[in-house]
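Enquirer: any chance you can model this:
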Amino acid sequence: MPALTVAVIATDGFSPFHFSVPCILFGSAMPQPDLFRVDICAEKPGVVLSDIGLSINVEHGLERLDVADIVIVPYWNHAGEKPSGALLDALIRAWQRGAEVVGLCLGTYVLAYSGLLDGHRAATHWEFEQDFIERFPSVHLDSNSLYTSDERLITSAGTAAGIDCCLNIIRDHYGSAIANRVARRMVVPPYREGGQAQFIERPVPVSTRDGKMNELMDYLRRNLEKQHDLDSLAGFVNMSRRTLTRHFFRATGTTPGDWLNAERLQRSQELLETTDSSIERVAEMAGFQSPVSFRQSFKARFSVSPSEWRRAFRGPATAADKAE
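Expert: Just a heads-up that it's a prediction; the model follows:
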């Protein structure tokens, strides 16, 4: 079987890290050299400057996309700028003749601008989620997955998720054994559990223009471990349940129950990262009614368990984790 040709596209202002990921994984990290051949391409061959001043001398133009098995856009430095028609047309031709077309991180924007992603699933960096949705309403953005694959259109979430995405492409073509060997050479996990959700910052409103709602939120933050219901909260601010709900939503954009759950989850994250407390104790201090409800709520929001979160953001398991 001849080596699969991978065309990696260098664009002005490229990120050296994002660009190096496919070049290394399909190149020097492979256990044998005859599985992939990497060609670096650019719209205009010659010197292409990165976003930090490094430059590369590119030999091939976009004509290499007409023969490549896999075409990769590793980054795009201008989310609000539509790529040239020449680049978009080359990507469309590559996909129409059967190539896999890949967008890593903000490279997903390039695929979206081409129209190839219309009606398909896609992933990109979580910080650009809202911008992407507004620009490309016809694309089904998956806000949690580290990577997606939909009819030879492959996209990844931000930064290091490109490694996961490329490993999955290797796995699809040559199996887990080869992908695992590449992962070992890269000193990365061959497959990461969970998804992008665990890294997304979802700030909870800290204060609003409504003094009474600010007073209520301050009170709740000081008493997260206690149980609260709508009646007690309404009594605290001398309002009816309906009036409280209306004022709270107007001030925060959410309900008291959802706001309180988000605060408790945020508090639990801090406790998992900074204390050795058991999962049961963390659940209690954050105000969850039981460890079971805590685990369920945490998993539903972040797609990983509390113990997995602690391992990911703190390091080796503590005695409390081992006891669990």
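Enquirer: contacts, neighbours, all on C-alpha from now
Expert: Fine.
Enquirer: what about Ile178, helix or strand, and which?
Expert: helix 176-186 (DSSP states H and E).
Enquirer: give the buried residues for that helix.
Expert: Applying a neighbour-count criterion of 16 or more other C-alpha atoms under 10 Å, one finds 176, 178-180, 182-183 buried in helix 176-186.
Enquirer: host element of Ala320?
Expert: Ala320 is part of helix 319-323 when elements are defined by DSSP H and E.
Enquirer: next one: that helix to chain centre, how far?
Expert: Helix 319-323 has its average C-alpha position 29 Å from the chain's average C-alpha position, going by C-alpha atoms, centre = their mean, to the nearest Å.
Enquirer: here is a second sequence; please produce its structure as well for comparison:
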Amino acid sequence: MSQDSTTAPEAARKLSGRRRREIVAVLLFSGGPIFESSIPLSVFGIDRQDAGVPRYRLLVCAGEDAPLRTTGGLELTAPYGLEALARAGTVVVPAWRSITSPPPADALEALRRAHEEGARIVGLCTGAFVLAAAGLLDGRPATTHWMYAPTLAKRYPSVHVDPRELFVDDNDVLTSAGTAAGIDLCLHIVRTDHGAEAAGALARRLVVPARRSGGQERYLDRSLPEEIGADPLAEVVAWALEHLHEQFDVETLAARAYMSRRTFDRRFRSLTGSAPLQWLITQRVLQAQRLLETSDYSVDEVAGRCGFRSPVALRGHFRRQLGSSPAAYRAAYRARRPQNGSAERGDHRLEIAEQRQVEPVGAALGMRRPGGGVFPSAGLEPGKPDSDLYLPRLPEQGGSRNPGRPAVPGQRDRPVG
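Expert: Sure, this is the predicted structure:
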């Protein structure tokens, strides 16, 4: 039984008679990364009925003439072509090879036809660029990898790009952020089709969390898209990054760009995919992270050196973006990076014991691992064994973007920017 019971019947009535809800077509292109391409193949293409996961029928389709070359020079041969999309109730585009080149016209037309006939269309990571090129994201909310979100927003201004979400479910068109977020979205599709129990069983088989909370904010880099280098706003952005320790607002940036606030907001969003105020707050929080990791400044001093008007403002924005207080973030970071070099000791069992003590704290706070990556964000409690991470969990409660629709896991109820 579908968890999204209010929308599933409507979607089923709209589906063309020649299409079947249980058939999933995966559209592959040459040059696509193999990891993203393999996600829907693994989720929808393997029979796991013995584990309580309902079976889908998978059609792997070539979006252009074979052979299809992928990561490492591997060549793939898809058993079906674009004509097979006519039978699918769900069409997944796992990736696109280039965010600057247009997809094949025949593939775009096949996607548009599938959508018109009621199929659910899914874009994973850069697959969102294919959906946008087909016009399927016009006027809709969507996401993609945070690094490519500014380009998506600039190239397709009618798309409401939110680079903070892990995935966006807009009923019959769905998009996800990069790489692992594709797993999150595929699990969400299984949950929508067959309920939380089936999705949980599949997550345990894949050895991944059934749900991840939060969004892409904790992974954001301070870098901006390459396209901004030749834009007049580049100088203003560079100035802002060099003066984060000073207290200034968006009006100050607009004045430096010799623009009205309204014009500046519009130009900035078209370049970065983010509202200038949200971007500025994110940069200040990122700077605070660095100071908490590398200095002994008090939280009050960190707030002042990052341009926040008060420590209270820093704590509020820090918790909203990273899920913890600045003091807790620093404590967990230093616990993971002991000064006495104990992390390099040869006693592997002791290292694992330390890791088990620290990582649940980092997971509960949604923190980044030192040196990159994040702690497993599954809500572990200190002292719980790792195997508990994949045990069944009760569905989370939350609000909905649209009245009358159930809450969508992985999304938060706030506007872009």
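Enquirer: in the stretch 151-300 of the second structure, which spans are strands?
Expert: Counting by DSSP state E, counting those that start in this stretch, the stretch 151-300 of the second structure has strands at residues 160-161, 167-170, 173-176.
Enquirer: residues contacting the shortest one, please?
Expert: Residues outside strand 160-161 of the second structure that contact it (C-alpha atoms under 8 Å, 6 or more residues apart in numbering): 139-144, 149, 152-153, 273, 416.
Enquirer: swap in the second one?
Expert: Identification of contacts with strand 167-170 of the second structure by C-alpha under 8 Å, 6+ apart yields 140-144, 174-177, 181-182, 184-185, 408, 410-411.
Enquirer: what residue in the second structure is paired with Val188 of the first structure?
Expert: In the second structure, Val188 of the first structure lines up with Val208, judged by TM-score structural alignment.
Enquirer: how many other residues sit next to that match?
Expert: For Val208 of the second structure, the neighbour count with other C-alpha atoms under 10 Å is 19.
Enquirer: and for Ala66 of the second structure?
Expert: Around Ala66 of the second structure there are 14 other residues, counting by other C-alpha under 10 Å.
Enquirer: next one: the one 3 residues further on
Expert: Each residue near Arg69 of the second structure was counted by other C-alpha under 10 Å, and the total is 18.
Enquirer: now it: how far from Glu75 of the second structure?
Expert: Using C-alpha to C-alpha, to the nearest Å, one obtains 4 Å as the distance from Arg69 of the second structure to Glu75 of the second structure.
Enquirer: same deal with Ala105 of the second structure?
Expert: Applying C-alpha to C-alpha to Ala105 of the second structure and Glu75 of the second structure gives a distance of 22 Å.
Enquirer: enumerate the positions of the longest helix along the first structure that are buried.
Expert: For the first structure, the longest helix by residue count, based on DSSP state H, is helix 256-274. The neighbour-count check on helix 256-274 of the first structure (16+ other C-alpha under 10 Å) flags 256, 259-269, 271-273 as buried.
Enquirer: any idea how far whatever residue of the second structure lines up with His78 of the first structure is from Gly63 of the second structure?
Expert: Here His78 of the first structure is matched to Ser98 in the second structure, going by TM-score structural alignment. To Gly63 of the second structure, Ser98 of the second structure is 14 Å away according to C-alpha to C-alpha.
Enquirer: and what of Ile183 of the second structure?
Expert: Ile183 of the second structure sits 22 Å away from Gly63 of the second structure, going by C-alpha to C-alpha.
Enquirer: where along the stretch 1-150 of the second structure do the helices fall?
Expert: Along the stretch 1-150 of the second structure, the segments classed as helices by DSSP state H, counting those that start in this stretch run 8-14, 34-45, 105-116, 127-133, 149-155.
Enquirer: so which of those helices is the most surrounded?
Expert: helix 127-133 (a mean of 26; mean count of other C-alpha atoms under 10 Å).
Enquirer: residue range for that one in the first structure?
Expert: Following TM-score structural alignment, the aligned partner range for helix 127-133 of the second structure in the first structure is 107-113.
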